[in-house]
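> Provided below are the primary sequence and the corresponding predicted coordinates.
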Amino acid sequence: MGTMGGDLPESATERGAGAEFVYRPTAADFGEALRARASGTAAGRGQVLVMLLAVVLPAVLFVLVAGLGPLASVLVPVLSLGVMVVALVLGMRAQARQLFNIVEPYGECRMVADERGAVSTGERASFTTEWSVYSGYLETPRLFVLFGGERAAGIAVLPKRGAQDPADVERLRGILGRNLKPL
């Protein structure tokens, strides 16, 4: 499979082995995908931990050096932790909105997946990807989230609401399980 294209040479849905999803992406989809990455992958958890430590450790050091009273010694690190959590949430929302703004112009999307990869077609563009482009995937209650590997950066978000047949969710879960590492 290449990086540009359209229909698979032999349509996956015609063979009955593929899964088809038609959906319009939303900012909420990307927000859920980023939250899943932050909690469901080692890289995401590490990033959150580093960000939290970057704020809380200096606050603790400040308390130790400044010799503040007992109340202030507790309040400064706790407040800095609270500020960091709010900043993380707002940062993820902003990033989700940015990702959505990239795909919004493509409008409604149609994705057909089989054992070879996936063909995604929007109102303005289409592309074909092999599974080897991705390093792994996560499943949330509403999404499948695919993470780029060495050959591609970023994430692919696939809402389950787009399944054309309820069995397509199970078919895609099986395809992903055979071709990608669950994270």
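That came through, no problem.

> going forward, measure contacts between C-alpha atoms and count neighbours the same way
OK.

> can you give me the strands for the protein?
With DSSP state E as the criterion, the chain has strands at 19-23, 109-114, 117-121, 126-130, 134-139, 143-148, 155-159.

> which of the residues in the helix ranked longest in the chain are buried?
Secondary structure of the chain read by DSSP state H shows that its longest helix is helix 70-103. Of the residues in helix 70-103, 73, 76-77, 80-81, 84, 92-93, 95-97, 99-100, 103 count as buried by neighbour count, 16 or more other CA atoms under 10 Å.

> Need the max-distance pair from the residues you listed.
Using CA to CA, the pair of those lying farthest apart is Ser73 and Val103, separated by 46.3 Å.

> and Glu170, which of the strands of the chain is closest to it?
Among the strands of the chain, strand 19-23 sits nearest to Glu170 (CA to CA), with 8.5 Å.

> can you give me the angle that closest one makes with strand 155-159?
Counting by axes from the mean of the first three to the mean of the last three CA atoms, to 10 degrees, strand 19-23 points 90 degrees away from the direction of strand 155-159.

> Which strands or helices does strand 19-23 pack on?
Packing partners of strand 19-23 (3 or more CA pairs under 8 Å, 6 or more residues apart in numbering; DSSP states H and E): helix 12-15, strand 109-114, helix 166-179.

> Pasting the second one now:
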Amino acid sequence: MDTRGGDSSDQDTYRSTAVEFIYRPTAGDFEEALRARARRSTAGRAQALTAPLVAAVAVAVFSVLHDATLPVWIMSLVLSVTAASWGTVRGLRTMARRMFSVVEPYGQCRMVADERGAVSTGDRASFTVDWTVFREYLETPGLFVLLGGDRAAGVAVLPKRGAQDHADVDRLRAILDRNVKRL
């Protein structure tokens, strides 16, 4: 992606090295990404905790207004928070499947990243993205997950299994560390 002629410093040579990943996305990749986002980002935690918190507050208010006995209050609280938590998990799974359904038709993907950004090419489409689109990223055992910034409220998923060489994972991590905030 970055082709420079003439003399360049060692730093410029290091920074101009592109990394290539070839992979086929799966629904599991998006589930893993959304679970990691829910655990490690402020927005993800807020999204995951809103329903159980609202359920707990609703039960508490209802119990106080109707003068419920303590055993009824505790049972209602446990059941409602459990149901709301289950709904949150199901919601994340549904969201992951929907995200996957958008990228599934593109088939196998080839992503090339350098200091300026990434170019991703699938069987049916390609796009180029600058690192400034992403506010932060996080890493799971199997993925790099890029989280959208001010102008883009999205999640980009990059499976590590797509690395052509194990060193490419480290090289991409270094590129991301220089260009995007790590969570």
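Ah, there it is. Since we're looking at a predicted model, the values are computed, not measured.

> what about the strands of the first structure, which gets the closest to Ala38 of the first structure?
If you check each of those against Ala38 of the first structure by CA to CA, strand 134-139 wins as the nearest, at 11.3 Å.

> Check the mean deviation of that closest one from the second structure.
Taken over the aligned residues, the distance from strand 134-139 of the first structure to the second structure averages 0.6 Å (mean CA distance after the TM-score superposition for the first structure).

> any idea of the angle that strand forms with helix 166-179?
Put simply, strand 134-139 of the first structure runs at 140 degrees to helix 166-179, going by the same axes, to 10 degrees.

> what span of the second structure lines up against strand 134-139 of the first structure?
Strand 134-139 of the first structure lines up with residues 134-139 of the second structure when matched by TM-score structural alignment.

> ok, residues contacting the matching stretch?
For stretch 134-139 of the second structure, contacts defined as CA atoms under 8 Å, 6 or more residues apart in numbering pick out 36-37, 40, 144-150, 152, 176, 180-183.

> Can you tell me which of the residues you listed comes closest to Ile22 of the second structure?
Taking CA to CA as the measure, Ile22 of the second structure lies nearest Phe144 of the contacts of stretch 134-139 of the second structure, at 13.8 Å.

> what's the closest non-adjacent residue to the closest one?
Leu158 (5.1 Å; CA to CA, 6 or more residues apart in numbering).

> How about Asp114 of the first structure?
Among residues not flanking Asp114 of the first structure along the chain, Gly18 sits closest, at 4.4 Å (CA to CA, 6+ apart).

> Tell me which of the helices and strands packed on strand 19-23 of the first structure sits nearest to Leu52 of the first structure.
Smallest distance to Leu52 of the first structure across those (CA to CA): 32.8 Å, for helix 166-179.

> once aligned to the second structure, how far is the closest one on average?
When the second structure is superposed, helix 166-179 of the first structure averages 0.4 Å from its matched positions, counting by mean CA distance after the TM-score superposition for the first structure.

> Look up how far Val133 of the first structure lies from Gly148 of the first structure.
6 Å (CA to CA, to the nearest Å).

> do the same with Val48 of the first structure
Distance of Val48 of the first structure to Val133 of the first structure, computed by CA to CA: 25 Å.

> do Arg142 of the first structure as well
23 Å.

> Which one's more surrounded, the two?
The neighbour count for Arg142 of the first structure versus Val133, taken as other CA atoms under 10 Å, is higher for Val133 (17 against 13).

> Now do the same contact list for the residue at the greatest distance from the centre of the second structure.
Relative to the centre of the second structure, the most outlying C-alpha is that of Asp67, 43.8 Å out, by CA atoms, centre = their mean. Under the criterion of CA under 8 Å, 6+ apart, Asp67 of the second structure has no contact partners.
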